[in-house]
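J.: Need a 3D model of the following:
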Amino acid sequence: MVNWGMIGAIISPNVGGWLGALTMSGKVKQPDGKAWYQTLNKPSWTPPSWLFGPAWTALYSGMGYASYLVYTECGGLTDDAVLPLSLYAGQLLLNWTWTPIFFGKQKIGLGFAHMLALDATAVACTYSFYNVDPTTAYFMVPYLGWLSFATCLNYSIWQRNKPKPKI
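T.: Below you'll find the model as predicted:
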């Protein structure tokens, strides 16, 4: 028997990520035809662009499965599920809205501030998930690791691309 609830929980976070990526693809070109992101001064440890899609698909799927575990352990949308699933929804919304801020609006510093809020919410979500079902840590901790890396990358790109002060 197909567990449609589990499948929906795994696919749902990916949908927002895919929609964010689709809205940004092919946009924000510079006069030389390069995408804005390609023109930025990035650190040598920046992953190749092709890695982001598979990484986020795996991470979104893992956190979606963790949300399913919390939902089932709490017996559905019960009082016990309200806090962890609200934190989950909040961090997911922050996650999805980072892309339009960083890429769409080209606000690297605001993207970094947004990322810090996402980090805090994701940690709170992971902690609340763990308190419901410790197994969820296997699916949320890789996400926290990637967010930590992404936060450092965002900060580095922001620092490397600040406008030079006029003398």
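
J.: When you work out contacts or count neighbours from here on, use the C-alpha atoms and nothing else.
T.: Fine.

J.: show me where this structure has helices.
T.: Assigned by DSSP state H, the chain shows helices spanning 4-24, 49-73, 79-99, 108-132, 137-160.

J.: which helices and strands sit right next to the fourth one?
T.: Contacts of helix 108-132 with other secondary structure elements, assessed using 3 or more C-alpha pairs under 8 Å, 6 or more residues apart in numbering; DSSP states H and E, are made with helix 49-73, helix 79-99, helix 137-160.

J.: Next, format those helices as a markdown table and append distance to Gly5.
T.: A markdown table is the format used below for the helices and strands packed on helix 108-132 (distance: least, C-alpha to C-alpha, whole Å):
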| stretch | distance to Gly5 |
| --- | --- |
| helix 49-73 | 8 |
| helix 79-99 | 15 |
| helix 137-160 | 17 |
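
J.: and this one, so I can compare the two:
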Amino acid sequence: MEVNVIFSAILIFIIVYLLFSLSGILFPIDRTWYASLKKPSWTPSGKTIGIIWAILYALIALSLAIVEYKIGLKNTSITFMLLWVINYLANQAFSFFEFKAKRLDLAFLDTAVVAITTLLLIFATLQYSVLAAILLIPYLIWSTIATLLAWSIYRLNK
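T.: Got it, this is the predicted structure:
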């Protein structure tokens, strides 16, 4: 049985990592358009942002894999799973709003939804695993920074 639980947790990690990476494939960055935008001086480079997200996706996937390993996702609450779905969809929607629709206002609102649902996820995850909840803290920090950045870019370009 232990092997099945470990395999299931590894599978969750891989699936979640790939799913979170999907928006970059579906809605690639329009580098020319993004470069033309006015941005605050503290805007990280595209390469830095990419590295941050790669690390965050691993932490997000590991967090959910830990919950799978400890109790199984099927044993979590509907609220927990709903928060994950909303957070995931909002995370994916950012690339659509920012790079496909070029709607800086919606991109900003979307990042706020990501930050808020990440905070709620941390609290919801605590009941299943303190470590899994702690792994989401960098995601909350970055999504808050991303919200401030998206707001700044929107204000500078409206």
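
J.: TM-score for the pair, please.
T.: The TM-score (TM-score structural alignment, normalised by the length of the second structure) is 0.87; 155 aligned residues with a C-alpha RMSD of 2.0 Å.

J.: of the helices of the first structure, which approaches Asn41 of the first structure most closely?
T.: helix 137-160 (6.0 Å; C-alpha to C-alpha).

J.: counterpart of the closest one in the second structure, which residues?
T.: Per the alignment by TM-score structural alignment, helix 137-160 of the first structure matches residues 133-156 in the second structure.

J.: Next, the residues that contact the matching stretch from outside, please.
T.: With contact meaning C-alpha atoms under 8 Å, 6 or more residues apart in numbering, stretch 133-156 of the second structure is reached by 37-40, 43, 56, 59-60, 62-63, 104-105, 107-109, 111-112, 114-115, 118-119, 121-123, 125-126.

J.: And the residue mapped onto Trp45 of the first structure from the second structure, how far from Leu148 of the second structure?
T.: Counting by TM-score structural alignment, Trp45 of the first structure lines up with Trp42 in the second structure. Applying C-alpha to C-alpha, to the nearest Å, the value for Trp42 of the second structure to Leu148 of the second structure is 11 Å.

J.: more crowded one of the two?
T.: Leu148 (15 against 7; other C-alpha atoms under 10 Å).

J.: coming back round to it: buried stuff in the match of helix 137-160 of the first structure?
T.: By 16 or more other C-alpha atoms under 10 Å, the buried positions in stretch 133-156 of the second structure come out as 133-140, 142-147, 149-154.

J.: same question, stretch 83-101 of the first structure
T.: Buried residues in stretch 83-101 of the first structure (16+ other C-alpha under 10 Å): 84-85, 87-92, 94-101.

J.: again with stretch 104-123 of the first structure
T.: Under 16+ other C-alpha under 10 Å, the buried positions of stretch 104-123 of the first structure are 108-112, 114-116, 118-119, 121-123.

J.: What lines up with Phe96 of the second structure in the first structure?
T.: Match for Phe96 of the second structure (TM-score structural alignment): Pro100.

J.: correct me, but that match touches Gly20?
T.: Yes - shown here, Pro100 of the first structure and Gly20 form a contact pair, counting by C-alpha atoms under 8 Å, at 7.2 Å.

J.: so how many other residues sit close to Met1 of the first structure?
T.: Around Met1 of the first structure there are 3 other residues, counting by other C-alpha under 10 Å.

J.: Setting the sequence-adjacent residues aside, check what's closest to the spatially most central residue of the first structure.
T.: Nearest to the mean C-alpha position of the first structure, counting by C-alpha atoms, centre = their mean, stands Asn95 at 3.8 Å. Among residues not flanking Asn95 of the first structure along the chain, Leu118 sits closest, at 6.4 Å (C-alpha to C-alpha, 6 or more residues apart in numbering).

J.: Trace the one you found over to the second structure, please.
T.: Per TM-score structural alignment, Leu118 of the first structure is aligned with Val114.

J.: What distance do you get for its match to Ser143 of the second structure?
T.: Distance from Val114 of the second structure to Ser143 of the second structure, counting by C-alpha to C-alpha: 6 Å.
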